[in-house]
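*Asks:* Output the structure for:
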Amino acid sequence: MPPPRTEPSPEGIVETTARLHHRPLVSDRPVVTLARPDTRAVESARPRRLAVRLHPRAAAAAVCLVLGLGLIGGAVTGSWLTGEDSGQGARGAFAVAGSLWHSAPVDRFFPPTVDGTDAGPGGADRTWTRIAVAPDSGCQDAFDPLLRQALAPVGCLRLLRATYTDATRSHVTTVGLLFTRADAAAMGALKRRFEDGGLDRRTDLMPRPYAAKGTVAAGFGDAQRASWTISVRTDAPVVVYAVSGFADGRTVSEPQPAADAMKTGATTAPAQAGLGDEAAGLADRVEAALRKTFASATEKPS
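*Replies:* The predicted structure is shown next:
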């Protein structure tokens, strides 16, 4: 039979507890102290969120930039889709100018009256009145053979001509607009050829006049040609020319290009009569009207 269990007295419990608190704990196991883990490498590997505060103005500018790039991209994409660029736009305007011969009224090309302020010898004023308009035609009989050959590379689409007389009705001048089949490059090449070779000054390369029956220009033929000028345009497929002579039908043995007849001290019959000024002055005014017509036809609506 086991001995009876005795409960420890309160005094014994207190004494035992006191001994435990003051007795050092000894263990056979080594004590390992764990240092605080280094989390810097882990934190550096984590993606960081960039918190950027933009000033309101800077934010608005950024929005505008994005929208602007979008509009530019859309415009570029649109030009790719439509096949339009600055070069093609220029080619389109060139083609429009070349087609005006059958759409613009004749008065736009050859006004009934042309004022030439300071267009005469010594800066005298001139006024020219249109007396005849030739039916639009080809170029077969409009030029001397060598001139027709020189113009052949650009082709002949249509030829428009009109004949004018001055206020005294003593001079007559035919102005012509040759609409070619060429592009801008071909017109540029033709202009260089005329300038480099002096083709606009040769007496065997002259345009012919339009002698309208029943007018003061009825006797204006090849032998009556006194002065002329030829201008090859590069902004449109057009060659502008003018040829002048006396209204009384007199023959001119030494025709002279307008640029030479207008020089100071020139003593030829065309120079003394001011026929170089007649040809150059009228051609310049008709060419200016032509440029205005081109600009009106090719400008884009706003």
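*Asks:* all contacts plus neighbour counts: C-alpha atoms, from now on.
*Replies:* Noted.
*Asks:* three-state assignment of the spatially most central residue of the chain?
*Replies:* Centroid check for the chain by C-alpha atoms, centre = their mean gives residue 90 as the closest residue, at 4.9 Å. Three-state call for residue 90 (DSSP: H, G, I helix; E, B strand; the rest coil): helix.
*Asks:* In contact with it: list those residues for me.
*Replies:* Applying C-alpha atoms under 8 Å, 6 or more residues apart in numbering, we find residue 90 in contact with no residue.
*Asks:* ok, now how distant is it from residue 236?
*Replies:* 10 Å (C-alpha to C-alpha, to the nearest Å).
*Asks:* Give me the buried positions along stretch 191-200.
*Replies:* The neighbour-count check on stretch 191-200 (16 or more other C-alpha atoms under 10 Å) flags 191, 194, 199-200 as buried.
*Asks:* Dump those residues to CSV, plus distance to residue 178 and secondary structure.
*Replies:* Shown next, in CSV, are the buried residues of stretch 191-200 (distance: C-alpha to C-alpha, whole Å; DSSP: H, G, I helix; E, B strand; the rest coil):
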residue, distance to residue 178, secondary structure
191, 14, helix
194, 15, helix
199, 16, helix
200, 15, helix
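*Asks:* ok, those vs residue 176, which is closest?
*Replies:* Distance to residue 176 across the buried residues of stretch 191-200 (C-alpha to C-alpha) is lowest for residue 200, with 14.5 Å.
*Asks:* The protein: helices as residue ranges?
*Replies:* 10-22, 40-45, 56-82, 86-98, 106-109, 145-151, 184-197, 258-261, 269-273, 275-298 (DSSP state H).
*Asks:* Out of these, which gets nearest to residue 165?
*Replies:* Using C-alpha to C-alpha, those put helix 275-298 closest to residue 165, at 9.3 Å.
*Asks:* Before we compare anything, build this one as well:
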Amino acid sequence: MPSAPQQPPAAPVPSARPAGAQTSLVPPQSTATGPQRTPPPPAVPPRPTTVPRSPAAGQPWAVPVAAVPDEDTARLRATPPRAYPSFSYAVPPETPSETTTRLRPIRERRFGWVVAAGTCLVLGLGLVGGAVAGVVLARQGHGAAQEPAGYAEARRAWHSTPVDTLFPRSLKGPGAGPGGADRAWTRVAVAPDAPCTPAVLSPALVTTLRPAGCVRVVRATYTDATATGVVTVGLVFTEADPAAMSTLTQQLTAGGRAKRADHMPRALAAPGTPAARFGDAQRASWQLAAVPELPVLVYAVSGFADGHPVPRPQPAAEAMDSRQTTAPAQAGLGHEAKGVADRVERGLRRVVAAAAREGER
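*Replies:* This next block holds a predicted model:
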């Protein structure tokens, strides 16, 4: 029989692996003793070049997925992880000062603030230094820097002011008498300026004035409109500074020396006038006070013009009391002393103020 024609051999088809089978591309580690060596990566199988037979009509192409492995996946699986050496750094421990410095907050430095702080410091030191210098200069100048206006002019008033200005020829005293009665006085005598001696003032008063530096005394004597009473008024000029004058005022007022009979100044008699017989025995009342803010004391001594002696003189403040029944109080000699002293003091203030204004021009 004729032999059947032989069919050409079919192209080999890669065999499909059963489901669930896992293929490991990494060869197992050798269990032999000795140094472990990393085996070389297996060769990637070449892609099949044989084109599979075309399926029957109407059937889709079917190529097994496992037969065509991914090259990148195969390469990553075949390459073992590279071992890197480990390093350890030894950090030295911090010192306490380093820790404090690290933890302390760093303040932002601003140049403007630094300049402002330095300027304030310099100005403050300048003000303090100026104040200290002012105090030192005031002390060295014996209070000259603290003297009120007209203080220096008042020291020279005893020889630079006319007599008729210091002691006017007549004085008016509206309401200056007892019960608010008007009074008037006429000048009958003026004495030349005199030193501060017990014969002019009194021994006790000279002692009190010594720390203030008594310079000169000027005096005048007045009589009232009826010529029954006489008053000697005087101005005592000192070289005291404001501090010494304040101390003297305290001694006369708070210390009570102005009301002591041993501090009562002397009387100025004038022959041929109603004050011809006016002596120490006829002194009935007196006023003694410092002129505020001036280195001057003003005093006035009143008495009877007929030479009537007074055994117990009274200060003007006591003799002006309406409840008093003494002879000086009944005669109004307390009002006479205070009234004349007040008018002379006011005149001195006007003179000093005018001189101060002239000095400022």
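*Asks:* care to give me the TM-score?
*Replies:* Once superposed, the chains reach a TM-score of 0.69 (TM-score structural alignment, normalised by the length of the first structure), with 221 aligned residues with a C-alpha RMSD of 2.1 Å.
*Asks:* quick one: the strands in the stretch 101-250 of the first structure?
*Replies:* 113-116, 126-133, 158-166, 171-179, 227-232, 238-246 (DSSP state E, counting those that start in this stretch).
*Asks:* Now do the same for residue 328 of the second structure: its match in the first structure.
*Replies:* Residue pairing (TM-score structural alignment): residue 328 of the second structure is matched to residue 270 of the first structure.
*Asks:* Might you report the residue contacts of its match?
*Replies:* 226-227, 255-256, 261, 276.
*Asks:* Which contacts among these does the second structure share?
*Replies:* Contacts conserved in the second structure for the contacts of residue 270 of the first structure, counting by both residues aligned by TM-score structural alignment, their matches' C-alpha atoms under 8 Å: 226-227, 255-256, 261, 276.
*Asks:* Now rank the residues you listed by neighbours and give me the top one.
*Replies:* Counting neighbours by other C-alpha atoms under 10 Å, the top entry in these is residue 227, with 32 neighbours.
*Asks:* for the aligned residue in the second structure for it, what are its contacts?
*Replies:* Correspondence of residue 227 of the first structure to the second structure, assessed by TM-score structural alignment: residue 285. Residue 285 of the second structure is in contact with 301-303, 313-316, 319, 328, 333-334, 337, counting by C-alpha under 8 Å, 6+ apart.
*Asks:* Check residue 288 of the second structure too.
*Replies:* Contacts of residue 288 of the second structure by C-alpha under 8 Å, 6+ apart are 258-259, 264, 297-300.
*Asks:* Could you do residue 140 of the second structure as well?
*Replies:* Applying C-alpha under 8 Å, 6+ apart, no residues qualify as near residue 140 of the second structure.
*Asks:* try residue 177 of the first structure
*Replies:* 159-161, 238-241.
*Asks:* so which two of those are the farthest from each other?
*Replies:* 161 and 238 (12.8 Å).
*Asks:* Which one of the helices of the first structure lies nearest to residue 130 of the first structure?
*Replies:* Taking the helices of the first structure one by one with C-alpha to C-alpha, helix 106-109 is closest: 10.0 Å.
*Asks:* Reformat the kept ones among the contacts of residue 270 of the first structure as JSON lines; add distance to residue 122 of the first structure.
*Replies:* As requested, these are exported to JSON lines (distance: C-alpha to C-alpha, whole Å):
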{"residue": "226", "distance to residue 122 of the first structure": "19"}
{"residue": "227", "distance to residue 122 of the first structure": "18"}
{"residue": "255", "distance to residue 122 of the first structure": "21"}
{"residue": "256", "distance to residue 122 of the first structure": "18"}
{"residue": "261", "distance to residue 122 of the first structure": "13"}
{"residue": "276", "distance to residue 122 of the first structure": "12"}
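*Asks:* wait, which of these is closest to residue 183 of the first structure?
*Replies:* Closest to residue 183 of the first structure, out of all of those and judged by C-alpha to C-alpha, is residue 227, at 29.3 Å.
*Asks:* For that closest one, give its distance to residue 269 of the first structure.
*Replies:* 10 Å.
*Asks:* Now do the same for residue 155 of the first structure: its match in the second structure.
*Replies:* So, by TM-score structural alignment, residue 155 of the first structure is matched to residue 213.
*Asks:* Would you mind measuring from its match to residue 257 of the second structure?
*Replies:* 18 Å.
*Asks:* what does residue 202 of the second structure give?
*Replies:* 12 Å.
*Asks:* residues shared between the contacts of those two?
*Replies:* residue 263.
*Asks:* wait, what's in contact with the nearest residue to residue 173 of the second structure once chain neighbours are set aside?
*Replies:* In this structure, residue 173 of the second structure finds its nearest non-sequential neighbour in residue 183, 4.7 Å apart by C-alpha to C-alpha, 6 or more residues apart in numbering. Neighbour list for residue 183 of the second structure: 172-177, 224-225 [criterion: C-alpha under 8 Å, 6+ apart].
*Asks:* What's the match for residue 183 of the second structure in the first structure?
*Replies:* For residue 183 of the second structure, the residue aligned by TM-score structural alignment is residue 126.
*Asks:* again, but for residue 256 of the second structure
*Replies:* Residue 256 of the second structure maps onto residue 198 in the first structure, by TM-score structural alignment.
*Asks:* Check residue 337 of the second structure too.
*Replies:* Match for residue 337 of the second structure (TM-score structural alignment): residue 279.
*Asks:* Any figure for the gap between that match and residue 132 of the first structure?
*Replies:* 16 Å.
*Asks:* These two: which has the busier surroundings?
*Replies:* residue 279 (28 against 22).
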